[in-house]
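Starting from these lines, generate the structure:
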Amino acid sequence: METACISPLRLPTKEIQSSMRADSLKEDQTLPGQGGRVLSSSTTLGNQGTNVRPQSAVAIGSPVFRDRGNSFSEDERRPHSQQSDPADHWQMSPKVQLSPVQPMGPLPALDRSFVSATLRSANRINKDCLDYGLPKRESLGKRLHRNLSDSRLLESMGSDSASVTSLRSNYSVLSPIRHQDVRNRSFLEGSLLGSGALLGADELDRYFPERRVGVYIATWNMQGEKELPANLEDLLLPTDSEFTQDFYVIGVQEGCPDRREWEIRLQETLGPYYVMLYAASHGVLYLSVFARRDLIWFCSEVEHATVTTRIISQIKTKGAVGITFTFFGTSFLFITSHFTSGDSKVYERVLDYNKIVEALALPKGLPDTNPYRSTSSDVTTRFDQVFWFGDFNFRLSKDRAEVENAMTRTVGRDMSPLVEHDQLSKEMKDGSIFKGFHEAPIHFFPTYKFDIGCDIYDTTSKQRTPSYTDRILFRSRQADDIKAIMYTSCSGIKTSDHRPVIGVFQVKLRPGRDNIPLGAGQFDRSLYLEGIRRRITRELKRKEAMKNQSNSTICSIS
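All right, here's what the predicted structure looks like:
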């Protein structure tokens, strides 16, 4: 009978001990919330209230146990039956006080302006003086993908990583242009539906995904005052509107003697984002069109015409001036006019209207976008979108006392007690004037006649009745093409006996063809430079005045 020999247990060598220690530390993990016990990776956990026991234990005499045992707390070294509940131990532990976090260096500069009364701090960024450091390539690529107006092109290029990398390396948020488009597109000929043309559907959707453009209209009878208001921001940049519009069209009746100075002031107020596309005049009637500088490439050549309604044609105080152009495939007509004055001269004002619609010779060289819906007797039928504004001189057919009583009875912005006596509204309902035109609801008080410099209606001996003489009307070939966003008066400008009237509209656009004479980016360059020069000079003077004022408030005690 053979006897089995059992060799005595040999302790592992240093290399094996080191390997065992490493393997044990890899397999065993510390379970949070269990008093810091060491568990093997194969341990199965039950509910939180059950005791967790490792399936394999490490020999007490091994170096691994000695190393890990040094990290056990006194409570964990006791037998399991004598250990305290980990939850009680957690509750009894004192509150840990963390030391304040100290920045490793100076905090980075903030990249935006803000004002916080709670934090008692403010930060203002002068974007013109920023040091444009390039961000990380990853964040730049994300911003490019988010900001590019033609995101569909990026999506179609998503599988071509080389193309996307080449695109994003330009550090630009402009719409990408393929080499093939540069080779093939001349922008001189368009297809039947305008696809691939400069004024076609692709370009239109790139700049206006909803195919609507913002138009700002302002009309003001300046009463021939030589001195312009110190600030025109209330006229062009009202505080109740957050964003600017794509086109600004300003009509003036009885304008100031220096028309060029008026246009420079408009350019100075609108700033470098806008250029004057065109301007025309008829005596003291001024009409100016400003456009965003990146949109002038999609405008046709601009045409204008004038009409005199006075019997003596040399006196150009009453009449009209019109400007027309095509934007993409949509034709626009803007008319500002000044009708005959007088409370009872309704018939004469209707004659003024009829003469203007028949005699305004537009368009001249521009093609009619829809000749089948045009008539030779009405100029407003030859264009897709028409805005007619000015001093129409229609009055309220009530005496002053009744009008003032109605004004005191108005609730909120409801001006219906006044509008129901308006001569223009009555004539439009009867169909004798402004056929096919519409007007946004009136929610402002009459704009005529004020004492200059205050909000008091006429206190002269004539005691004129307050009236809605200044209006903005519109019509379109397709229903609902023009949507009125805002229609109000500008009460902040008081240098005339009239208050300006402003309106904001969203206008439907349609793609066009390149068979029209393009404006090729033309605008009044000298006016632009002078307006920006004055704007910079004004800002420098303002900063210098603020600096001198701050220095004058510092007093020194010797």
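
For the rest of this, base every contact and every neighbour count on C-alpha atoms.
Will do.

residues near N551, how many?
N551 has 10 neighbours, counted by other C-alpha atoms under 10 Å.

Could you also give me the structure for this next sequence, so I can compare it with the first?
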Amino acid sequence: MDVLSPLGYIKVTAVRMQGLLLLVLVKRQHVPFISGINTNYTRTGLGGYWGNKGGVAICFRMYGYAICFLNCHLPPHMSNIDQRLSDFDKILEMQNFEKEDIPNILDHDLLVWFGDLNFRIEDYGLCFVQESISNQDYSVLWKKDQLNMIKKTDSLLQQFQEGPLLFQPTYKFDVNSENYDSSEKRRKPAWTDRILWRLKRELLNNPVDSEERERFFSVTLKSYESHMKYKISDHKPVTATFEVELKSLLLTTPITLVPEGQWITPYDLVVSYNQSPDFISSNWDWIGLHKVVIRHVKDYVSYAWVKDNLVSSSEGLHQVYINAGGFPEEGGEFLLSYYSNNLQGIVGLSEPFQISKNDLTPEDWREKKGDPLMY
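Predicted coordinates:
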């Protein structure tokens, strides 16, 4: 976050199960259009009692479309291919999010599936595999990659797309090196670390040139590569970059925040906001005051419960009182957020604004505070 937050990324949620970690970071301008955030996990290690194997998932709606990221760690070893498939089926079966319109993980518009899937290269011996890698003749190895072989006959896996494996197998390396396993076990290299995606059939079959389409969501893979320079693991990390084109199902954010008057520290202030007619508020909604560079949703300098601190409400316009106890005395550039408990996310962000350092005496401030533009 030291690197990404200055670039405008905000961590909206995360889920962890032992060594499996999944984070979702979103550019600030998109955050109010992310809603319905939920996390889930499924243990498959030791018959479902241990979380060293299994899957963690984060699902949400983005501009009205249902998105899910699924990070899996499946069983290792060449012979455990059936167990890998069984664990994947179990993860899909148990990843339910208690939503009427999305009862199962496969009901999302986009499912991105990735992780240490542990599929191996069959038949070929170690020397042949290593020689093929040295010659960058990867295509001959693809034919015996277990995942590629299974996709030819498995109807579910056929629904998942993957980019071409134009990089060398990412497992198994000696730690702190670029050399494949030199231990006594001499593990055969394999593409264990994979990134796949699946679009809902309705979106796949939607003609691009149709003028009558109501929903359009397109995903294009821009890059799929490994990174040899990282040496702290016996795996090499894999990244994928996608370009998403969509027809937004949300034209406006549910909440529009407006800072009232001139903000001067350290005096209490009032925030105004408008809400869309179909937005349902909760007693646990809150408004946060953030510095412009936000690391995560709860990275605020002050906040107020919306219902508890409501000052006035009329014709969709609401005003909420914020205590200045957490305001930084030096002032600076800030913005406001509205967090919806029902939607589990920020549904409104203000434009950045300035909070000035107070140079007034208490008497001068009390006189100005009577000005309706100030409060």
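
What's the TM-score once they're superposed?
In this superposition the chains share a TM-score of 0.62, using TM-score structural alignment, normalised by the length of structure 2; 250 aligned residues with a C-alpha RMSD of 2.5 Å.

who touches the helix ranked longest in structure 2?
Using DSSP state H to define each element, structure 2 has its longest helix at helix 81-94. With contact meaning C-alpha atoms under 8 Å, 6 or more residues apart in numbering, helix 81-94 of structure 2 is reached by 42, 44, 54-55, 74-75, 104-106, 117-119, 146.

if you look at those residues, which of them are in strands?
Judged by DSSP state E, the subset of these located in strands is T42, T44, G54, G55.

Between which two of the contacts of helix 81-94 of structure 2 is the distance greatest?
For the contacts of helix 81-94 of structure 2, the maximum inter-member distance is 26.3 Å, found between N104 and Q146 (C-alpha to C-alpha).

Geometrically speaking, which residue is the centre of structure 2?
The centroid of structure 2 falls nearest to V24 when counting by C-alpha atoms, centre = their mean (2.3 Å).

That residue reaches Y9, doesn't it?
No - between V24 of structure 2 and Y9 there is no contact, the gap being 9.7 Å when judged by C-alpha atoms under 8 Å.

For the counterpart of E162 of structure 2 in structure 1, which residues are in contact?
The alignment partner of E162 of structure 2 in structure 1, by TM-score structural alignment, is E439. By C-alpha under 8 Å, 6+ apart, the contact list for E439 of structure 1 reads I472, L473, F474.

any idea how far the second one is from Q423 of structure 1?
It stands for L473 of structure 1. 15 Å (C-alpha to C-alpha, to the nearest Å).

more crowded one of these two?
Q423 (20 against 17).

wait, the more buried one sits on N393?
No - counting by C-alpha under 8 Å, Q423 of structure 1 sits too far from N393 to count as a contact (9.4 Å).

Spit out the contact partners of D107 of structure 2.
By C-alpha under 8 Å, 6+ apart, D107 of structure 2 lies in contact with K200.

Need the single longest helix in structure 1, by residues.
With DSSP H setting the assignment, residue counts place helix 525-552 as the longest helix in structure 1.

List the buried residues of it.
Across helix 525-552 of structure 1, burial judged by 16 or more other C-alpha atoms under 10 Å covers L527, Y528, L529, G531, I532, R534, R535.

now swap in stretch 66-78 of structure 2 and tell me
Applying 16+ other C-alpha under 10 Å to stretch 66-78 of structure 2 flags A66, I67, C68, F69, L70, N71, C72, H73, L74, P75, P76 as buried.

swap in stretch 173-180 of structure 2?
F173, D174, V175, Y180.

Redo the residues you listed as a markdown table? Include secondary structure and distance to E363 of structure 2.
Shown next, in a markdown table, are those (DSSP: H, G, I helix; E, B strand; the rest coil; distance: C-alpha to C-alpha, whole Å):
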| residue | secondary structure | distance to E363 of structure 2 |
| --- | --- | --- |
| F173 | strand | 71 |
| D174 | coil | 71 |
| V175 | coil | 67 |
| Y180 | strand | 74 |
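
can you redo those as TSV with distance to G19 of structure 2?
TSV is the format used below for the buried residues of stretch 173-180 of structure 2 (distance: C-alpha to C-alpha, whole Å):
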residue	distance to G19 of structure 2
F173	19
D174	20
V175	18
Y180	23
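
Mind checking what secondary structure Y303 of structure 2 has?
Secondary structure assignment for Y303 of structure 2 (DSSP: H, G, I helix; E, B strand; the rest coil): strand.

surely S302 of structure 2 meets K291?
No - S302 of structure 2 is not in contact with K291 according to C-alpha under 8 Å; the separation is 10.1 Å.

mind listing the helices in the stretch 101-250 of structure 2 by residue range?
Counting by DSSP state H, counting those that start in this stretch, the stretch 101-250 of structure 2 has helices at residues 126-134, 139-142, 146-151, 201-204.

who does the last one touch, helix- and strand-wise?
If I follow you right, that is helix 201-204 of structure 2. Judged by 3 or more C-alpha pairs under 8 Å, 6 or more residues apart in numbering; DSSP states H and E, helix 201-204 of structure 2 is in contact with no other helix or strand.

residues in contact with Q314 of structure 1?
By C-alpha under 8 Å, 6+ apart, no residues touch Q314 of structure 1.

In a strand, it, correct?
No - read with three-state DSSP, Q314 of structure 1 is coil and lies in no strand.

From T308 of structure 1, how far out is it?
On the measure of C-alpha to C-alpha, Q314 of structure 1 and T308 of structure 1 end up 9 Å apart.

picking that back up, reformat the buried residues of helix 525-552 of structure 1 as CSV; add distance to Y216 of structure 1.
Output for those, formatted as CSV (distance: C-alpha to C-alpha, whole Å):
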residue, distance to Y216 of structure 1
L527, 20
Y528, 19
L529, 23
G531, 20
I532, 21
R534, 23
R535, 22
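
Which single one of the residues you listed is nearest to D202 of structure 1?
Distances from D202 of structure 1 to these, taken by C-alpha to C-alpha, are shortest for Y528, at 30.1 Å.

Isn't the closest one up against L270?
No - look at Y528 of structure 1 against L270 with C-alpha under 8 Å: they stay out of range, at 10.1 Å.

tell me which element L25 of structure 1 falls in.
Using DSSP states H and E, L25 of structure 1 sits within helix 14-27.

So which bit of structure 2 is the following helix or strand past that helix matched to?
The helix or strand immediately downstream of helix 14-27 of structure 1 is strand 28-30, counting by DSSP H and E. Strand 28-30 of structure 1 corresponds to no residues in structure 2, going by TM-score structural alignment.
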